[in-house]
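Novice: The sequence isn't on hand, but the structure is:
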């Protein structure tokens, strides 16, 4: 496929998104600590077909299962060559959850989703609130449930994060987002 980024380009753009949006706008108050400690693993899949991505996902789930959280607490599996269509990506999330179950990791690891065209049900495509889950490339975020539990316990108002994110993005607006990410 023409126009695909190199792995280094995909990682650099994803890191910039993490730093400017996720951490910079405080969309996830838990991201800063693991980022500062270098515990975020960035993996770029060369997959061009969903089954290839599934193989990469299983490898990354196994890696996260087998490595200490102090080394890798979370993984971003970036896949610019497959599931560019948001509906296809959304359908694949069921397959991703089945992979977690098949590997016996239900309750240990969960998969969160980020996509350039992410759209919450009931919103329009240009609704700024969708940008809480918009990333430069389709991305599966593999999270340790223990780490989520610890982070939530340390952040007493965790249930307010979603509402705070909506307010932050409403205030920022589409134009503000475009200023943060002029490259698209």
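Specialist: Received the coordinates, thanks. All figures in this text were calculated on a predicted structure; none of them were measured in a lab.
Novice: only C-alpha atoms for contact and neighbour calcs from this point on.
Specialist: OK.
Novice: which residues are in contact with stretch 41-49?
Specialist: Residues outside stretch 41-49 that contact it (CA atoms under 8 Å, 6 or more residues apart in numbering) are 7, 10-11, 53, 56, 72-83.
Novice: max-length helix in this structure?
Specialist: helix 161-180 (DSSP state H).
Novice: tell me which residues of it are tucked away?
Specialist: Within helix 161-180, the residues that count as buried by 16 or more other CA atoms under 10 Å are 165, 166, 168, 169, 172, 174, 180.
Novice: helices and strands around the strand or helix carrying residue 53, which ones?
Specialist: For residue 53, the element it lies in under DSSP states H and E is helix 50-66. Packed against helix 50-66 by the contact rule (3 or more CA pairs under 8 Å, 6 or more residues apart in numbering; DSSP states H and E) you find strand 74-78, helix 86-102.
Novice: Please identify the deepest-packed of the ones you listed.
Specialist: strand 74-78 (a mean of 24; mean count of other CA atoms under 10 Å).
Novice: other SSEs contacting that one?
Specialist: Looks like strand 74-78 contacts strand 40-44, helix 50-66, strand 139-144 (3+ CA pairs under 8 Å, 6+ apart).
Novice: just those: most buried one?
Specialist: Most buried among the helices and strands packed on strand 74-78, counting by mean count of other CA under 10 Å: strand 139-144, with a mean of 22.
Novice: Tell me the helix or strand right after that one.
Specialist: Assigned by DSSP H and E, the successor of strand 139-144 is helix 145-154.
Novice: and the comparison structure, right after this:
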């Protein structure tokens, strides 16, 4: 099992090289530069524990001003390793938002090492736009998303640009970024 330090280092490298480096999310750089991104590494190992830590992180994010903490990445290195199980869990995650009356205040984006969009092959490089070294739930403030997308009125352009970037990079180029999980030595 990876240590928390290793998980944090892998997550930071992924943010720097892929998310910000490839500009997959044009809003990430500013949030990271301002120190408004909170990375929570969880030791949760089952769905109930993930739900509990998700609930805690949602409440913690809502308790703070956006200038202090705009967004949270909940990293789950020990839970939901199977993408289909992870994908199924997203309904439960949305139910937590609903239970906490946070629908309309927060939304959840998902990232997974084996992320696969419907209708794509597992090895399609465009899946990499949502691939991360570990399963992750990204808690985003709706207000912040609205402000950020006002600078990009056609959000489809971001998606299309990302697909073109990844297709230009290719599977080998993505692998060369070294943004996967680091294997610890025994």
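Specialist: Here it is on my side, so go on. If you're wondering where the values come from, they're calculated on a predicted model, not measured in any experiment.
Novice: quick one: contacts for residue 152 of structure 2?
Specialist: Applying CA under 8 Å, 6+ apart, the residues near residue 152 of structure 2 are residue 158.
Novice: thought residue 171 of structure 2 was touching residue 126?
Specialist: No - in this structure, residue 171 of structure 2 is not within contact of residue 126 by CA atoms under 8 Å, at 9.1 Å.
Novice: out of the helices and strands packed on strand 74-78 of structure 1, which comes closest to residue 110 of structure 1?
Specialist: Nearest to residue 110 of structure 1, of all these, is strand 139-144, at 5.3 Å by CA to CA.
Novice: picking up where we left off before, which of the helices and strands packed on helix 50-66 of structure 1 sits closest to residue 120 of structure 1?
Specialist: Per CA to CA, nearest to residue 120 of structure 1 of the helices and strands packed on helix 50-66 of structure 1: helix 86-102, 10.8 Å.
Novice: equivalent range in structure 2 for stretch 116-135 of structure 1?
Specialist: Using TM-score structural alignment, stretch 116-135 of structure 1 corresponds to residues 113-132 of structure 2.
Novice: chain center to that stretch: distance?
Specialist: How far stretch 113-132 of structure 2 lies from its chain's middle: 14 Å, per CA atoms, centre = their mean, to the nearest Å.
Novice: Could you pull out the buried residues of it?
Specialist: 113, 114, 115, 116, 125, 126, 127, 128, 129, 130, 131, 132.
Novice: Ok, stretch 6-17 of structure 2 next?
Specialist: Going by 16+ other CA under 10 Å, stretch 6-17 of structure 2 has these buried residues: 7, 8, 10, 11, 13, 14, 15, 16, 17.
Novice: residues in structure 1 matched by that stretch, start to end?
Specialist: The aligned range for stretch 6-17 of structure 2 is 9-20, by TM-score structural alignment.
Novice: ok, residues contacting the matching stretch?
Specialist: 24, 42, 43, 44, 78, 80, 135, 136, 137, 180.
Novice: ok, 10 Å please
Specialist: For stretch 9-20 of structure 1, the surrounding residues in contact (CA atoms under 10 Å, 6 or more residues apart in numbering) are 4-8, 21-28, 31-32, 35, 40-45, 76-80, 134-137, 139, 180-181, 183.
Novice: one step back: quick one: the helix holding residue 53 of structure 1 to helix 86-102, angle?
Specialist: 40 degrees (axes from the mean of the first three to the mean of the last three CA atoms, to 10 degrees).
Novice: Could you check how far residue 36 of structure 2 is from residue 64 of structure 2?
Specialist: Counting by CA to CA, to the nearest Å, the gap from residue 36 of structure 2 to residue 64 of structure 2 is 11 Å.
Novice: which residues do those two both contact?
Specialist: In contact with both residue 36 of structure 2 and residue 64: residue 70, using CA under 10 Å, 6+ apart.
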